[in-house]
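Asks: A structural model of the following input is requested.
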Amino acid sequence: MTKYARITAIEYVLPSQTLSNEDLSRDYPEWDVAKIFGKTGINERHIVAAEETASDLAFNACEKLLSNIDVPRSSIDFIILCTQSPDYFLPATACILQDRLGLPTHCGAFDYNQGCSGFIYGLGLAKGLIESGQANNVVLVTAETYSRYINPGDKSVRTLFGDAAAATLIQASDSTNGPFLDRFRYGTDGAGAKNLIVPIGGARCPAELNPAPALRKDESGNVRTDADLYMNGPAIFEFSMTRVPELFATLFDDKLTLEDIDFFAFHQANKFMLDALRRRLKLPQEKFIAEFEHCGNTVSSTIPIALKECLSKGALAEGHTLAALGFGVGYSWAGCIIKW
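Replies: Take a look at the predicted model:
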């Protein structure tokens, strides 16, 4: 019998420490609380403590997931971790998680560095593992601590990004109603790499060769060094307005139309970006998921967090069909259809 990969559970965790719009307004007096919310749609972001890492968040999200499912740890065949803030250059953080979670040693584990499109890429990887017969139970983890890379003087990114981790269980299903994860589409344009980047810290430009990077202020008053996260907002916006509609169109044909979709789950970047995409694609607001007010842009975790929020509120239920799209750093973009 044909087996299909299916999402069966999602959990997420946020750090306890928060950064509210009130906090930001005190740091940036020219931006009041209403202005920050109006531009971003975000009220607060959760920020890791000094001793917390992405793997700590990932561990807590996995523990929450594993304690709420009827699947023994011994049955987990694979753990896949999407992160751009690993504990070490090597080994893979997923290997550390396997041991810390008490998963079996026959469990496969690997990291991948993908960012905003990472959840969709992970679903594609899990589908491949399951539908090729290599696994039955895959835990897909997305964990990010972008706050580690943000200069406190850079309001262009500090107002947007929050830290989080999500854990998603993808299982093999014998149901004849599959496929449940379908129509995967991908795209890459590395020419845009420079527009969302931490320039210093990797092998190309090691931190030890740049121990005191210069502090600079841009024309908007944002302060950062080359060891901090840099985002070219206008370039990212232009990329998103071009590539996302192009990819979105490839998900549909005479067998699947817009009318067949119950919800549209896009990367939860910020209110300005999502509103512009929704208008460009002429999507009904009641079908367009927006669940980031309480946590901000959590990079690869935005879509699973949004799905979990919809599940908790009873909006998303079995039988619903979603179009999911991730896009951003890389440039990288990806989309798929999810049948719940």
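Asks: C-alpha only now, for contacts and for neighbours.
Replies: OK.
Asks: how much space separates Glu238 from Phe248?
Replies: Distance, Glu238 to Phe248, using C-alpha to C-alpha, to the nearest Å: 16 Å.
Asks: the more surrounded of these two?
Replies: Using other C-alpha atoms under 10 Å as the criterion, Glu238 and Phe248 rank with Phe248 on top: 17 against 10.
Asks: report how many residues lie close to the closest residue to that one other than its chain neighbours.
Replies: Leaving aside its sequence neighbours, Phe248 sits nearest to Gly335 (C-alpha to C-alpha, 6 or more residues apart in numbering; 7.2 Å). Neighbourhood size, Gly335 [other C-alpha under 10 Å]: 28.
Asks: and the contacts of the helix or strand Gly335 falls within?
Replies: Per DSSP states H and E: Gly335 is located in strand 332-339. With C-alpha atoms under 8 Å, 6 or more residues apart in numbering as the test, strand 332-339 has contacts from 114, 116-117, 120-121, 179-190, 243-244, 247-248, 251, 319-327.
Asks: just the buried members of the residues you listed?
Replies: Listed as buried from the contacts of strand 332-339 are 114, 116-117, 120-121, 179-187, 243-244, 247-248, 251, 321-327; burial here means 16 or more other C-alpha atoms under 10 Å.
Asks: select from these every entry located in strands.
Replies: Taking DSSP state E, the ones among the buried ones among the contacts of strand 332-339 that sit in strands are 181-187, 321-327.
Asks: so which pair among the residues you listed is furthest apart in space?
Replies: Taking C-alpha to C-alpha as the measure, these span a maximum distance of 22.5 Å, between Gly187 and Thr321.
Asks: to compare against the first, here's the next sequence to fold:
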Amino acid sequence: MKTVFRKKKITGILGVLPGTETRFEDEVFNYNFPEKQTMRLKKIMGFEKHRVVKNTTASSDLCVSGLNYLLRENLINKNEIGAIIVVTTTPDHFIPHVSNIIHGECYLNNDVICIDISQGCAGFLHGLMQSFMLLEHLGDKKVILFNVDTLSKKVSKKDRNSYPLIGDAAGVTVVENDSHAKDMYFNMYNDGSRREALIIHAGGSRLPSSSETAVVRDTDHDGNLRSLDNLKMDGSEVFTFVQTEVPPLIEETLKFADQDKDQIDWFLFHQPNKFMLKKLAEKLEVPYEKVPMNIVENFGNPSGASIPIGIVHNLGPLMVDNKYNCCLSAFGSGLTWGAMTIELGEMSFCEMLISDY
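Replies: So this is what the prediction gives:
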């Protein structure tokens, strides 16, 4: 899908992190591997520490904490909100939707549209796409986009392949109409035939969770211990997918936008790990300095929230005082890969909140 979105702007981003921070060294002995072998991953993959929620925390808690902060600090007014969109793979419940939980907890007006979207790694771009389309019908109202995942609850702590890089977080993005905004060029692809590269086998209608699906096994016969209730990632398949599909996607999107790489100030990508992003930057022939790649080492990979978290962490105050020509790209579960060009900046706020969760 290729399209152009016009007269829309991101006017604020809030990152919301859990209060608990765990260092990679403290988890080395969780894994069924020699310590020396495991520690080599720290340098190669960029593992340092990650943020994980408490056992009692649900995805909506991070979102409600973020929206209440914006309301309390007068960064948004309830009467300005026309819709809330939640993009997550870890809802509080099957029913009701997370967006309705946020609506009720924050006492929003009854005419506010509530939408949940089930998307993972590419969730920020999916959420922006839906936000831009809704704004066509909301006039001067704003859309609040929540990208949230608490995947630490769905990843085995004995899975060295996945657990060190998982991070929990929420991104809260304010999107509104702006007649002076530059055109945004959007491009998205999907390949469901490769869906099992990132999968949680149990818990849905295909295979409901049970005592049997909770049994921890070495399911990949590589020393990683997980159950069918846990996320399983084929790391080599995902790496090949990113290196094969994303560079031509970026090239195609820039050509569609009639821009070249030198005109892009920042390449703001989903954050799988530092190693993968370095290889991606090299393949694209863009300098490392234009590709922030420090989110996994500081917070873990927060799935669909990784782009807003990356923007806040690396560019926070700069996004308030300046404007930048950016290329966003997200890729992963689905398998899904997308990109867009967008002018970001002169926001009302771009900051991080450490929650009690």
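Asks: got a TM-score for the pair?
Replies: Scored by TM-score structural alignment, normalised by the length of the first structure, the superposition of the two chains gives a TM-score of 0.92; 336 aligned residues with a C-alpha RMSD of 2.1 Å.
Asks: once you drop chain neighbours, what's closest to Cys310 of the first structure?
Replies: Leu316 (5.3 Å).
Asks: check Lys308 of the first structure too.
Replies: Of all residues beyond its chain neighbours, the one nearest Lys308 of the first structure is Ile10 (6.0 Å), with distances taken as C-alpha to C-alpha, 6+ apart.
Asks: what is the neighbour count of Ala203 of the first structure?
Replies: Around Ala203 of the first structure there are 8 other residues, counting by other C-alpha under 10 Å.
Asks: so it lies in a helix, does it not?
Replies: No. Ala203 of the first structure is assigned coil when assessed by DSSP: H, G, I helix; E, B strand; the rest coil, not a helix.
Asks: still on that earlier bit, with distance to Gly233 of the first structure added, can I get the ones in strands among the buried ones among the contacts of strand 332-339 of the first structure in a markdown table?
Replies: Putting these into a markdown table (distance: C-alpha to C-alpha, whole Å) gives the following:
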| residue | distance to Gly233 of the first structure |
| --- | --- |
| Leu181 | 32 |
| Asp182 | 31 |
| Arg183 | 30 |
| Phe184 | 27 |
| Arg185 | 25 |
| Tyr186 | 22 |
| Gly187 | 20 |
| Thr321 | 32 |
| Leu322 | 28 |
| Ala323 | 25 |
| Ala324 | 23 |
| Leu325 | 19 |
| Gly326 | 17 |
| Phe327 | 14 |
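Asks: looking at the residues you listed, which one is closest to Ser74 of the first structure?
Replies: Using C-alpha to C-alpha, those come closest to Ser74 of the first structure at Leu181, 24.7 Å.
Asks: report the separation between the closest residue to the closest one other than its chain neighbours and Lys255 of the first structure.
Replies: The spatially closest residue to Leu181 of the first structure, leaving aside those adjacent along the chain, is Ile338, at 4.9 Å (C-alpha to C-alpha, 6+ apart). Noted for Ile338 of the first structure: a distance of 15 Å to Lys255 of the first structure, by C-alpha to C-alpha.
Asks: more crowded one of these two?
Replies: Taking neighbours as other C-alpha under 10 Å, Ile338 of the first structure and Lys255 compare with Ile338 leading, 23 against 6.
Asks: and the more buried one, what's its match in the second structure?
Replies: Under the alignment (TM-score structural alignment), Ile338 of the first structure maps onto Ile342 of the second structure.
Asks: got it, and Pro284 of the first structure?
Replies: So Pro284 of the first structure corresponds to Pro287, using TM-score structural alignment.
Asks: hmm, its match is touching Leu280, no?
Replies: No. The pair Pro287 of the second structure / Leu280 is not scored as a contact, 10.5 Å apart, by C-alpha atoms under 8 Å.
Asks: so for these two, which residue has more residues nearby?
Replies: The neighbour comparison of Pro287 of the second structure against Leu280 (other C-alpha under 10 Å) goes to Leu280, with 21 against 11.
Asks: Asn161 of the second structure versus the more buried one, what's the distance?
Replies: Leu280 of the second structure is 20 Å from Asn161 of the second structure, by C-alpha to C-alpha.
Asks: what does Cys121 of the second structure give?
Replies: 17 Å.
Asks: the closest residue in space to Leu280 of the second structure that isn't next to it in sequence sits in which helix or strand?
Replies: The shortest distance from Leu280 of the second structure to any non-neighbouring residue, by C-alpha to C-alpha, 6+ apart, is to Gln243 (6.1 Å). Taking DSSP H and E as the definition, Gln243 of the second structure sits inside helix 235-256.
Asks: quick one, that helix and strand 184-190 angle?
Replies: 150 degrees (axes from the mean of the first three to the mean of the last three C-alpha atoms, to 10 degrees).
Asks: buried ones in helix 235-256 of the second structure, by neighbour count?
Replies: Under 16+ other C-alpha under 10 Å, the buried positions of helix 235-256 of the second structure are 238-239, 241-243, 246-247, 249-251, 253-254, 256.
Asks: ditto for stretch 130-146 of the first structure
Replies: Residues 130-131, 135-146 are the ones in stretch 130-146 of the first structure that count as buried (16+ other C-alpha under 10 Å).
Asks: among those, which are in helices?
Replies: Within those, residues falling in helices by DSSP state H are 130-131.
Asks: ok, of the buried residues of stretch 130-146 of the first structure, which one's closest to Ala58 of the first structure?
Replies: The nearest one, if we look at those relative to Ala58 of the first structure and count by C-alpha to C-alpha, is Ala143, at 5.7 Å.
Asks: check contacts around the residue lying closest to the closest one once chain neighbours are set aside.
Replies: Leaving aside its sequence neighbours, Ala143 of the first structure sits nearest to Ala165 (C-alpha to C-alpha, 6+ apart; 4.0 Å). Taking C-alpha under 8 Å, 6+ apart, we find Ala165 of the first structure in contact with 12-14, 54, 57-58, 61, 141-144, 301.
Asks: quick check: which element contains the alignment partner in the second structure of Ala165 of the first structure?
Replies: Residue pairing (TM-score structural alignment): Ala165 of the first structure is matched to Ala170 of the second structure. Assigned by DSSP H and E, Ala170 of the second structure falls within strand 169-177.
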